[in-house]
Structure formats: C-alpha cells, structure tokens
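1. for reference, the sequence and a predicted model appear below.
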Amino acid sequence: MPVREHLDGVLITVRVAVSGHRGLAGETAALVDRAIREALAEYLPGLRGLSCLADGADQIFARAVLDLGGALEVVIPAERYRDGLPGECRAAYDELLGRARRAHRLEFVESTAESHMAASERMLDDADVLVAVWDGQPARGHGGTADVVAEARRRGMSVRVIWPEGARRG
C-alpha cells in the first residue's frame, strides 16, 4: 500500500484503478463487493477510484468508491463502448458515469480489445495502485485482467488481487 502523507495539512489522495472479471453474478458479486469495500477502506480518506465501468468488477468497484465517499474518475474506451455492455448493465453505467467527477474519453470508435487495453493503460497512467478482481487465470482475450495485471507489474505498480474464497467466474 502506498504511504499517504499530509502536505501542509492536506491528505495526498491515493489513486486506485480497477480491472476485473465481467459477468459476476449472485453470490460472487456479493463476495467481491464486500472484499472491494474492505480493501478500499484502507485508502480512506482521500480515495480516488478509476474505472471503465464495465459490467462486473468495474461497476462494483465504482459504486463502492462512491459509497465510501471517494471521488470517481471514468475512462471510456470508445465512442460505442456503452453499446457493447450487456443491456441490464447500461442503466448502472449511465448512473455511475453521471456521478463521476471526471470522464476521460479515448478516441476509439469501436469497443474492441485494443480500445479496452488502451483504456486500462490510461487508468494505470494515473494510478498508484491497481485493484485486480482476478482469479489468477490467463486472460480470455487481449486486454483482459491478466494483461492489465502484467502491465501494472511491468510498471512496478502495487497490485492488490481480490478473489474471495467461494467466488466463481461467470
């Protein structure tokens, strides 16, 4: 965990990015939510969360950041990113995006593995820590959580893996 310092009485913000599995449902989503909240509580006050707001871990993380009083920043991978999300997750995407302090929009049009990885790299550029909701398995495609973890580690970033006992990947 990065050391937080006070500078002239002001807490320096800890910037935490997220990468994680999509399609988390039911009990796994609840387990991940509790684990994320527990992890993020260690960065309070002064938490700034960075997320792409994908379904699953990204949206769980974003909601936890906001519920804990942190500031949310969003990186939108592509103009048509929202269209590629499952229909049942779009209302949460819209709500969380509306509550974000800042949105960084990449210049991609299509929501592809390339745009997703570029967005993850953009998040890492601004982060101190990566929270990875990850089962430890290889990525199912370019830009998956394993690739983001590898990139964060290559950069020498702190990576905090969250995969609670009993969690199952969808």
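-> Ah, there it is.
2. CA atoms for contacts and neighbours, from now on please.
-> Noted.
3. contacting residues for the closest residue to Asp128 other than its chain neighbours?
-> What sits nearest to Asp128 in space, not counting adjacent residues and going by CA to CA, 6 or more residues apart in numbering, is Arg15, at 5.2 Å. Arg15 makes contact with 47-50, 126-129, according to CA atoms under 8 Å, 6 or more residues apart in numbering.
4. next up, a second structure to put side by side with the first:
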Amino acid sequence: MRVGITGHRGLGADVGRSVREMIVTAVRAYDAAELVGVSCIADGPDAWFAEAVVEHGGRLEVVVPAVGYRDALPEWHHATFDALLGKASATHVTGMGESTPEAHMAGSEILVGLSDELLAVWDGEPARGFGGTADVVAYAERHGTPVRILWPEGATR
C-alpha cells in the first residue's frame, strides 16, 4: 500500500500534538511490510508522517518539489529533512529549480500519482495560496485517489 501525505504546516502546539497522534495511529493500521509512505518531508505533518512510517518499519519515498526546496524550509527543520531524506528508499523530483507554489503543487501531483491513498491533514477550508492542502485534496479527488482526512474535531488553525 502506497500512502501519501499532505497537510497544513505551522499548526499550534495543541493541534499539532493531536494531529501527530492521529498520524501515528493511521500509520500503525497499515501492514509495515506492505507500507510505502510518500512525503515531501516539509516541517509538520509531512515529516511526522515520514517519521511514523520509518518507525513502523515501512519504506519511505520522498518527493522534492524543487532544487531550492530544502533551503526554503525553516532552518530548524533542515536536520530532520536531511535525516529523513537519508532514510528514503527512493527520491522523486519535479525538475524545477525555485521553491515556488507551482513547484510545490507539481511535487504534490507527483506524490498523488505515486499513492494508492492520500492522508490529508486538512481543516476543510480553502487553500490560503496556490498548491495548499485543499488544492492537493481536490487534485487527488479528480484523479480518483482516495483521500482520508485527519483533523481533530473542533480544532482551528
């Protein structure tokens, strides 16, 4: 089973804790021997999912949206990004150089194309910018990829 992840970054501490628990629970429900997690390994849900997949014994594949993607992520996340990238069994790239919303959406389209199912840490609201979680969910739905929403009841961002 190939499972991708998309989700909101910059969650508050309480919502982040709840989301992380939901991700771990979701990952543990898969057979580790059959699980391939696909992630762009950004800070927040992407990285939490990747860590949960690796800890559960699944394989990790990483999609890098742009050559400049890592540098566009928060500096405090670079060590985690590097560690997860080092654990990836495969890396997929868009061929784009600059880390832009267009590159992020292109990376998400590759991620959806590689996935049998998409986990979405999504509050159900429209995207705040092109390539946001709502856009990725809509893309997956248009392409027939099942989407499973992970969002704590009553939570806001």
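-> Done, it's in. The structure presented is a predicted model; accordingly, all values stated were derived computationally and were not measured.
5. tell me the counterpart of the residue nearest to Asp128 of structure 1 in structure 2.
-> Aligned counterpart of Arg15 of structure 1 in structure 2: Arg2 (TM-score structural alignment).
6. again with Ala39 of structure 1
-> In structure 2, Ala39 of structure 1 lands on Ala26 (TM-score structural alignment).
7. in a helix, that match, correct?
-> Yes. According to DSSP: H, G, I helix; E, B strand; the rest coil, the state of Ala26 of structure 2 is that of a helix.
8. sticking with the residue nearest to Asp128 of structure 1, tell me its helix or strand.
-> strand 14-20 (DSSP states H and E).
9. now the strands: where do they sit in structure 1?
-> 6-7, 10-11, 14-20, 47-51, 71-78, 102-108, 129-133, 158-162 (DSSP state E).
10. distance to Asp94 of structure 1 added to those strands, as JSON lines?
-> Below are the strands of structure 1 laid out as JSON lines (distance: least, CA to CA, whole Å):
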{"stretch": "strand 6-7", "distance to Asp94 of structure 1": "35"}
{"stretch": "strand 10-11", "distance to Asp94 of structure 1": "30"}
{"stretch": "strand 14-20", "distance to Asp94 of structure 1": "18"}
{"stretch": "strand 47-51", "distance to Asp94 of structure 1": "13"}
{"stretch": "strand 71-78", "distance to Asp94 of structure 1": "11"}
{"stretch": "strand 102-108", "distance to Asp94 of structure 1": "12"}
{"stretch": "strand 129-133", "distance to Asp94 of structure 1": "22"}
{"stretch": "strand 158-162", "distance to Asp94 of structure 1": "25"}
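11. compare the ones you listed and report which one is nearest to Arg122 of structure 1.
-> For the strands of structure 1, the distance to Arg122 of structure 1 is smallest for strand 71-78, at 7.5 Å, taking CA to CA.
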